[in-house]
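any chance you can model this:
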Amino acid sequence: MRSAFASSASPVGLGLLPDPTRALSARLEDLDKGFPLHQMPLGFGTLAYRIAGAGPTVVLLHGIGSAAGCWLDVALTLRDRFRILAWNAPGYAGSTPLRQAHPSADDYAAALHQLLAHTGVSECVMVGHSLGAIVAGAYAARDRRAEVQRLVLLSPAQGYASHDAARREAVRTRRLTLLETEGIDGIAAQRASALLSNAATPAMQEWASWNMRQISPAGYRQAVSLLCDSDLLSRPAPAMPVDVRVGNHDVITPAAHGQAVAQAWNASFALIDGAGHACHIQCPAQVAEIVCRALPNRRAG
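The predicted structure follows:
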């Protein structure tokens, strides 16, 4: 039987890396055992999250077409040295949608604040992928209980609030029409492959699709509203250091988008070689290294 872990080690000494070619059944077993699901009560319902490991805390925020499980291989790689916390955003995979029909980034950040308080996080490195970058930016800008020591934005979405109304509504209509006509399974069937480069294995594509199917229709509608009505760069540059990384094969938020964020926020910028949009699924070892180097006193010389 194939081992769940590959024999190569991370350049930053994180030990054995999960085997990116393992089957979905093996991934789900790893998910249950190594990155288990928990729930916490909220005033309007529950919030689901996954947690593993011990040490300095890393908070992982997924994108619009995913869920906490997408971080599995990154979490398994980092858990021996760090405490890894990934939420299912409101409306995703067991988390109750927010009360607001059209929640703002600040509304998501308020829910995240409750999660970090519940799990006793006093300081962390926060990683936001795609739409998760908008939530991370909102959280970093608020009066926080948890100190964000550094922001890592992977293929950040900027949102469409700065675009003209026609462009903004076209994006909203296209996504919501697909939801109504095809459902969540149809969205996964049509969009999951776009998250990865052409070099992705079938196992990676299957994993991206499984995570995309964890969305609830209500949660997706709210997330589409967040995407269309937000502008990441409308906020001042965060007080803490920021790193922006983008897969060099990302066709959803390509390099130029990440460079614009990096320039506006005086952030470091680099490409992730071989990765598409879902870099943490396709190149988890490289993402784990990026996160590890973001921890205080652990940056490369």
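
only C-alpha atoms from now on, for both contacts and neighbour counts.
Fine.

can you map out the helices along the protein?
Remark: helices assigned in the chain by DSSP state H are 24-34, 72-78, 105-118, 131-141, 165-191, 202-212, 217-229, 255-264, 279-282, 284-294.

got the ones you listed as a markdown table, with mean neighbour count and distance to Leu47 columns?
Formatted as a markdown table, the entries for the helices of the chain read as follows, by neighbours: other CA atoms under 10 Å; distance: least, CA to CA, whole Å:
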| stretch | mean neighbour count | distance to Leu47 |
| --- | --- | --- |
| helix 24-34 | 15 | 17 |
| helix 72-78 | 24 | 18 |
| helix 105-118 | 18 | 8 |
| helix 131-141 | 25 | 15 |
| helix 165-191 | 15 | 20 |
| helix 202-212 | 21 | 17 |
| helix 217-229 | 21 | 12 |
| helix 255-264 | 18 | 29 |
| helix 279-282 | 26 | 23 |
| helix 284-294 | 21 | 24 |
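
figure out which of those is closest to Ser95.
With respect to Ser95, and counting by CA to CA, the nearest of the helices of the chain is helix 217-229 at 8.7 Å.

packing partners for the closest one?
Counting by 3 or more CA pairs under 8 Å, 6 or more residues apart in numbering; DSSP states H and E, the packing neighbours recorded for helix 217-229 are helix 165-191.

if we use 10 Å, what do you get?
Secondary structure elements in contact with helix 217-229, counted by 3 or more CA pairs under 10 Å, 6 or more residues apart in numbering; DSSP states H and E, are helix 105-118, helix 131-141, helix 165-191.

now that helix against helix 165-191, angle please.
Orientation note: helix 217-229 sits at an angle of 140 degrees relative to helix 165-191 (axes from the mean of the first three to the mean of the last three CA atoms, to 10 degrees).

hmm, back to that, reformat the helices and strands packed on helix 217-229 as JSON lines; add distance to Arg221.
Converted to JSON lines, the helices and strands packed on helix 217-229 look like this (distance: least, CA to CA, whole Å):
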{"stretch": "helix 105-118", "distance to Arg221": "14"}
{"stretch": "helix 131-141", "distance to Arg221": "13"}
{"stretch": "helix 165-191", "distance to Arg221": "7"}
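
one more to line up against the first:
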Amino acid sequence: MLTETKYALADGELAAVEIGDAKSADTTIVFLHGWLDNAASFFTIMEAFHQLAPQYHLCAIDLPGHGLSTNKAGSNFYLFHDYVDDIYQLMPHFSPNRRIMVGHSLGALISACYSAAFPEQVAGLVQIEGYAPLFEDPDACVARMREGVISRHQYRSVPARGYDSVKTAIRHRSQVNKIPPALIAPVIERGMRQVGDLWYWRCDAKLKCDALYRMSPAHAKQIMKQVTCVDRVILGEEGYPYLHQQCTELTEKKPEVFTIAGGHHCHLEQPQQVAELILGLVNKINEGLE
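Here you go, the predicted structure:
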């Protein structure tokens, strides 16, 4: 059911996993995963959604530096806004009829920025455990720049960590993310490679470096103000509590907010419910077009 594909970018390739026909479907749903995850984060949701509505095209990508996608070239440190450019290069490969964006965590922030910048390309937006792009008070900008540069120096001097088995890596991420090993296992298995007797993360180690810059609250508020498509936010009961406040304070156009059982990776814990919520948004869009 799930098909592996590749899409060329100006600098490298995006790996993707898809269901359906990218060119003929009247609706494409693009899934963007969270930081240090990959397309496997959405496999169970895609399978559940396909059972509910097999006529739609579904595409989950590995963001650059993640999963099976290529790393950014040279000394590129994955500036947040560059992801928006990556998605802009991806979109022409899909039918222009109707596109829905679904993002988890980092993917939710990218999806929001893309929806604001290119509203003509996005008919609907579903954000899972993420809302506005990361922001902070301008007074923190010098400390942010200092710590970001230091983190790059540390990256250059610390060797990569290897695991004796994929099972050990799954157990480690399970503890960090507070999620059962079986649920996070597909993400880990897609995100590892073997070198000699050890297993290493495929993701580019530069992804762990701190950002040198974050936008101000005013910038983030302006971006969210310009998200004009139909949107839903899905939050975990044990997820990031500050997201509830952001959904009510950052924009006058309040999104529909749904709280489901689980933590920050609630979509892995409740894939059927999340698939139904995504389909509900698609149906709402379709009803508005009738």
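
thinking again about what came up before, can you say which of the helices and strands packed on helix 217-229 of the first structure is nearest to Gly65 of the first structure?
Nearest to Gly65 of the first structure among these is helix 165-191 (8.0 Å), distances taken as CA to CA.

now that closest one and helix 202-212, what's the angle there?
Interaxial angle, helix 165-191 of the first structure versus helix 202-212 (the same axes, to 10 degrees): 130 degrees.

so which elements touch helix 165-191 of the first structure?
With contacts defined as 3+ CA pairs under 10 Å, 6+ apart, the secondary structure elements packing on helix 165-191 of the first structure are helix 202-212, helix 217-229.

of all those helices, which one is nearest Arg142 of the first structure?
Each of those was checked against Arg142 of the first structure via CA to CA, and the shortest separation belongs to helix 217-229, namely 17.2 Å.

nearest to Thr57 of the first structure, out of the helices and strands packed on helix 217-229 of the first structure?
helix 105-118 (10.2 Å).

can you spell out the matching residue range in the second structure for the closest one?
Residue correspondence for helix 105-118 of the first structure in the second structure, counting by TM-score structural alignment: residues 80-93.

what's the burial count for the aligned partner of Ala278 of the first structure in the second structure?
Taking TM-score structural alignment as the alignment basis, one finds that Ala278 of the first structure is matched in the second structure by His265. Other residues near His265 of the second structure number 23, with proximity taken as other CA atoms under 10 Å.

please look at His265 of the second structure and Asn177 and confirm they touch.
Yes: look at His265 of the second structure against Asn177 with CA atoms under 10 Å: they come within range, at 7.7 Å.

coming back round to it: which of the helices and strands packed on helix 165-191 of the first structure sits closest to Asp30 of the first structure?
Of all these, the one in closest proximity to Asp30 of the first structure, counting by CA to CA, is helix 202-212 (12.5 Å).

contacts for the closest one next, please.
By CA atoms under 10 Å, 6 or more residues apart in numbering, the residues outside helix 202-212 of the first structure that reach it are 20-24, 27-28, 63-71, 92-93, 184-185, 187-197, 201, 213, 278, 281-283.

before we move on, the earlier item: what about the match of Ala278 of the first structure, distance to Pro271 of the second structure?
From His265 of the second structure across to Pro271 of the second structure, the span is 10 Å (CA to CA, to the nearest Å).

for Asp62 of the second structure, same thing?
Following CA to CA, the distance that separates Asp62 of the second structure from Pro271 of the second structure is 19 Å.

thinking again about what came up before, I'd like to know which of the helices and strands packed on helix 217-229 of the first structure is closest to Leu42 of the first structure.
Comparing those by their distance to Leu42 of the first structure (CA to CA), the top pick is helix 105-118, with 8.0 Å.

which of the helices of the first structure sits closest to Tyr49 of the first structure?
Distance to Tyr49 of the first structure, taken as CA to CA, is lowest for helix 105-118 among the helices of the first structure, at 8.5 Å.

how big's the offset between that closest one and the second structure?
Aligned to the second structure and superposed, helix 105-118 of the first structure gives a mean residue distance of 1.6 Å (mean CA distance after the TM-score superposition for the first structure).

ok and that helix relative to helix 131-141, angle-wise?
With the same axes, to 10 degrees applied, the angle from helix 105-118 of the first structure to helix 131-141 works out at 70 degrees.

now do the nearest residue to Met215 of the second structure once chain neighbours are set aside: how many residues are near it, please.
The spatially closest residue to Met215 of the second structure, leaving aside those adjacent along the chain, is Phe135, at 4.9 Å (CA to CA, 6 or more residues apart in numbering). Here the count is done by other CA under 10 Å, and Phe135 of the second structure has 15 residues near it.

ok, Phe135 of the second structure - contacts?
Residues counted as contacts of Phe135 of the second structure (CA under 10 Å, 6+ apart) are Tyr213, Arg214, Met215, Ser216, Pro217, Ala218, His219, Ala220, Lys221.

narrow these to just the buried residues.
For those, burial is judged from neighbour counts taken by 16 or more other CA atoms under 10 Å, and it is met by Tyr213, Arg214, Ser216, Pro217, Ala220, Lys221.

my guess is the second one contacts Ala143. True?
Right, the one you point to is Arg214 of the second structure. No: with contacts defined as CA under 10 Å, Arg214 of the second structure does not count as touching Ala143, sitting 11.2 Å away.
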